[in-house]
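1. Here you go, sequence then predicted model.
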Amino acid sequence: MRLEEIPRVGSITKEDFLQLYFKPQKPVVMERAVDNWPAIGKWNLDYIKEVAGHKEVPLYDDRPVNHEDGFNEPHAQMKMADYVALLKSGPTKYRIFLWNVLKEVPELQKDYDFPDFGLKLKRKLPMLFFGGEDSYTFMHYDIDLANIFHFHFEGKKECILFPPSQTKNLYKVPHSLITHESINFSNPDYEKWPALKKAEGYRAELRHGEVLYMPEGYWHYMKYITPGFSMSLRSWPKNPLNFARGLYNIFIMRSFDVFMRKWRGQKWIEHKNSKAIERTDRILTL
């Protein structure tokens, strides 16, 4: 894959962000955009254990998609205190996905605010994501095609992004938001997935306190180099076509996929995976 390092800035004005990154829909890492947040000095795994150790948290791993799994249904659960201990004990595949800060731990709301990047942020949807060493997400894009600001805390995290224009090279699974789940985007097998050699994207390594801006509908793969966690703030897509696609994904595509899983079972999952390969290989030969 041809991966360009995502540009980095120290801090940036609202005007420069809108002109240089939002309008052209290009990613950027902002290294000191939220240095004023109390979270920068407080948020680490020990602090999360202190304020939320009693909470039962949903856990996800990298197992293949199964027709019996509900949409975003967790694979396991445990107390946050036990999960933090697990993260510190060594590599683990278990991650926390879409954990709502406002709902679960209101105390954490005092540690951050909603920065003015020139976009209206969704104030009811600040989500936390946790992962252990070597855990990762499948390559995917978000269902609402939002503009995403991803704030990282503790340790290091690898982020690989692709713009929507590269979908043709990524083995997208139809009626879903992911690429073929067998692809290892940290070390892809180009003989098995030849279209990836043509894919042009971006890469960054996030560290504590840094913010990654991901434009509307960008594909993203996240791998935790060390245990850590991140928070995402979101803004509705400003492109009317992306807004419409987001509504389609939420109200039509997801419902159709759930129905087909119930009707055809695992054969539906296998059909979609085979179509992902078939369609991408067809484009590759054109």
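-> Looks like it arrived, so ask away. Residues are numbered from 1 along each chain as shown.

2. When you work out contacts or count neighbours from here on, use the C-alpha atoms and nothing else.
-> Will do.

3. And for the residue lying closest to residue 45 once chain neighbours are set aside, the neighbour number?
-> Counting by CA to CA, 6 or more residues apart in numbering, residue 45 lies nearest to residue 84, which is 6.5 Å off, once chain neighbours are set aside. Residue 84 is flanked by 20 other residues according to other CA atoms under 10 Å.

4. is it true that residue 84 touches residue 44?
-> No - under the contact definition of CA atoms under 8 Å, residue 84 does not touch residue 44, with a separation of 10.2 Å.

5. Quick check: the residue lying closest to residue 217 once chain neighbours are set aside vs residue 220, distance?
-> Once its chain neighbours are removed from consideration, residue 217 has its nearest residue in residue 145; the separation is 4.3 Å (CA to CA, 6+ apart). For residue 145, the distance to residue 220 (CA to CA, to the nearest Å) stands at 12 Å.

6. Neighbours of the spatially closest residue to residue 179 that is not a sequence neighbour, how many?
-> The spatially closest residue to residue 179, leaving aside those adjacent along the chain, is residue 172, at 4.1 Å (CA to CA, 6+ apart). In terms of burial, residue 172 registers 23 neighbours under the definition other CA under 10 Å.

7. Contacts only, for the nearest residue to residue 119 once chain neighbours are set aside.
-> Using CA to CA, 6+ apart and skipping the chain neighbours, the partner closest in space to residue 119 is residue 235 (6.5 Å). Under the criterion of CA atoms under 8 Å, 6 or more residues apart in numbering, the contact partners of residue 235 comprise 119-122, 146-148.

8. Mind telling me what element residue 185 is part of?
-> Here residue 185 is covered by no helix or strand, with elements defined by DSSP states H and E.

9. Distance check, it against residue 36.
-> Plainly put, residue 185 is 34 Å away from residue 36 if you go by CA to CA.

10. now swap in residue 9 and tell me
-> 16 Å.

11. Now stretch 241-254: buried residues?
-> Within stretch 241-254, the residues that count as buried by 16 or more other CA atoms under 10 Å are 242-243, 245-246, 249, 253-254.

12. then this one, side by side with the first:
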Amino acid sequence: MQQLNLKDIPRVRTMSKEDFVRNHLKPQRPVVIEKLTEDWKAYHKWNLEYIKEVAGDKTVPLYDDRPVKHDEGFNQAHAEMKMADYVDLLKSKPTNFRIFLYNILSEVPVLQGDFKFPKLGMRLIKGLPMMFFGGTDSRVFMHYDIDFTNILHFHFHGKKRCIIFPPDQSKFLYRVPHSLIAREDIDFTSPDFEKWPALKQAQGYVCELNHGEMLYMPEGYWHFMHYLTPGFSISLRSYPRKLKNLGKALYNLGFMRYYDNYMRRKKGQDWIDYKNQQAVIRTHKKLGIKG
């Protein structure tokens, strides 16, 4: 089995605001903080049964791992289900269905009192705490976030493996142009280096998040999430600190996603196929890889 070149993300039990700003936020270095949530109600209450109890009647959008299609909109859901039924599904068997970018402030207000906004020297966006759910062996394709925010990613109920890459590794990841993703047919758990030779040069990081642990992902970091058990996470975020990344975020939000949707409507599947071909052509050309 072929393996990516990954270093373990540093782990600490706790960290002061000063140490976090100096050693991670300013230099943009990832870290796992294990005990940041111990004084949250969520640390003791949040599990799948509790979510079923407080949000079971909510209809939730579901996503799976099917390739992007030309006739689907930007981040368009693939199915819907009552949260209670979804939790039962997660607990009964592996499933590819995931919940993605679920805004708990508006959808399940009772959960607002269960978590806190950590004081780590970041101006967290109070209106955008997003939740993510996944079943055993479900995977979130390699991507970076459209808004280039700094992300505090907290995991609950079970275990999740996170593979991340700094923005300067984009040239090795077969980035699909006019999008936020790498080639979706790359298995980042065991990549085929004969088919994707540029990946051999990529330098990234890995961690496994357990209940209550937090991963800090700096702005623009690529991330691939692999749910090892059923579980869910919440992300808190702050605006990009670097002006260059703020500009990229505004471009993505104000132009790129609309242009991509326009080209999907105009060119259909040919546009998707073209972008996937260009991901390989541009990557290999930039790195001088033949074939």
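-> That came through fine. Every value quoted in this text rests on a predicted model; they were computed, and no experiment measured them.

13. Now the TM-score, please.
-> A TM-score of 0.99 describes the superposed chains when it is computed by TM-score structural alignment, normalised by the length of structure 1; 286 aligned residues with a CA RMSD of 0.6 Å.

14. coming back round to it: aligned to the residue nearest to residue 179 of structure 1, what sits in structure 2?
-> By TM-score structural alignment, residue 172 of structure 1 lines up with residue 175 in structure 2.

15. Also residue 133 of structure 1?
-> Alignment note: residue 133 of structure 1 maps to residue 136 in structure 2; criterion TM-score structural alignment.

16. The stretch 51-200 of structure 1: helices as residue ranges?
-> Counting by DSSP state H, counting those that start in this stretch, the stretch 51-200 of structure 1 forms helices over residues 80-89, 101-104, given from the N-terminal end onward.

17. which stretch among those helices comes nearest residue 30 of structure 1?
-> Smallest distance to residue 30 of structure 1 across the helices of the stretch 51-200 of structure 1 (CA to CA): 22.3 Å, for helix 101-104.

18. so that closest one corresponds to what in structure 2?
-> When helix 101-104 of structure 1 is compared against structure 2 (TM-score structural alignment), it corresponds to residues 104-107.

19. next one: stretch 23-41 of structure 1
-> Taken onto structure 2 by TM-score structural alignment, stretch 23-41 of structure 1 occupies residues 26-44 there.

20. ok, now stretch 61-77 of structure 1?
-> Stretch 61-77 of structure 1 corresponds to residues 64-80 in structure 2, going by TM-score structural alignment.

21. So which bits of the matching stretch are buried?
-> By neighbour count with 16+ other CA under 10 Å, stretch 64-80 of structure 2 contains the buried residues 64, 70, 73, 77.

22. Next up, the contacts around the last one.
-> Same thing as residue 77 of structure 2. Residues in contact with residue 77 of structure 2 (CA under 8 Å, 6+ apart) are 61-63.

23. out of residue 145 and residue 220 of structure 1, which sits in the busier spot?
-> The residue with more neighbours, out of residue 145 of structure 1 and residue 220 and counting by other CA under 10 Å, is residue 145; that gives 25 against 21.

24. and that one, what pairs with it in structure 2?
-> With TM-score structural alignment as the criterion, residue 145 of structure 1 matches residue 148.

25. Checking the contacts of residue 77 of structure 2 against structure 1: which ones persist?
-> With both residues aligned by TM-score structural alignment, their matches' CA atoms under 8 Å, the contacts of those that structure 1 also has are 61-63.

26. Which among the residues you listed count as buried?
-> When these are checked against 16+ other CA under 10 Å, the ones flagged as buried are 61-63.

27. Those into TSV, with extra columns for distance to residue 82 of structure 2?
-> As requested, those are exported to TSV (distance: CA to CA, whole Å):
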residue	distance to residue 82 of structure 2
61	9
62	10
63	14
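
28. Of those residues, which belong to strands?
-> Per DSSP state E, strands hold the following members of those: 61-62.

29. where do the strands sit along the stretch 51-200 of structure 2?
-> Along the stretch 51-200 of structure 2, the segments classed as strands by DSSP state E, counting those that start in this stretch run 59-62, 79-82, 99-103, 130-134, 139-143, 150-156, 160-165.

30. Quick check: which of those is nearest to residue 205 of structure 2?
-> Put simply, out of these the one that sits nearest residue 205 of structure 2 is strand 160-165, at 5.3 Å, with distance taken as CA to CA.

31. Tell me what angle the very next helix or strand once past that closest one forms with strand 150-156.
-> Sequence order places strand 203-209 as the next helix or strand after strand 160-165 of structure 2, per DSSP H and E. What separates the directions of strand 203-209 of structure 2 and strand 150-156 is an angle of 40 degrees, with axes from the mean of the first three to the mean of the last three CA atoms, to 10 degrees.

32. Strand 203-209 of structure 2: average distance to aligned residues in structure 1?
-> In the superposition with structure 1, the aligned residues lie an average of 0.2 Å away from strand 203-209 of structure 2, counting by mean CA distance after the TM-score superposition for structure 1.

33. residue range for the longest helix along structure 2 in structure 1?
-> Longest helix in structure 2 by number of residues (criterion: DSSP state H): helix 269-287. Structural correspondence for helix 269-287 of structure 2: residues 266-284 of structure 1, per TM-score structural alignment.

34. what's that stretch in contact with?
-> Under the criterion CA under 8 Å, 6+ apart, residues 65-67, 168-175, 179-180, 195, 260-261 lie in contact with stretch 266-284 of structure 1.

35. next one: stretch 125-138 of structure 1
-> With contacts defined as CA under 8 Å, 6+ apart, stretch 125-138 of structure 1 is touched by 61-62, 87-88, 90-102, 178-179, 181, 221-234.

36. Buried ones among those?
-> Burial by neighbour count, judged by 16+ other CA under 10 Å, picks out 61, 87-88, 91-101, 178-179, 181, 221-234 from the contacts of stretch 125-138 of structure 1.

37. Could you report the distance from residue 55 of structure 1 to residue 280 of structure 1?
-> Distance from residue 55 of structure 1 to residue 280 of structure 1, by CA to CA: 43 Å.

38. Okay then, goodbye and thanks.
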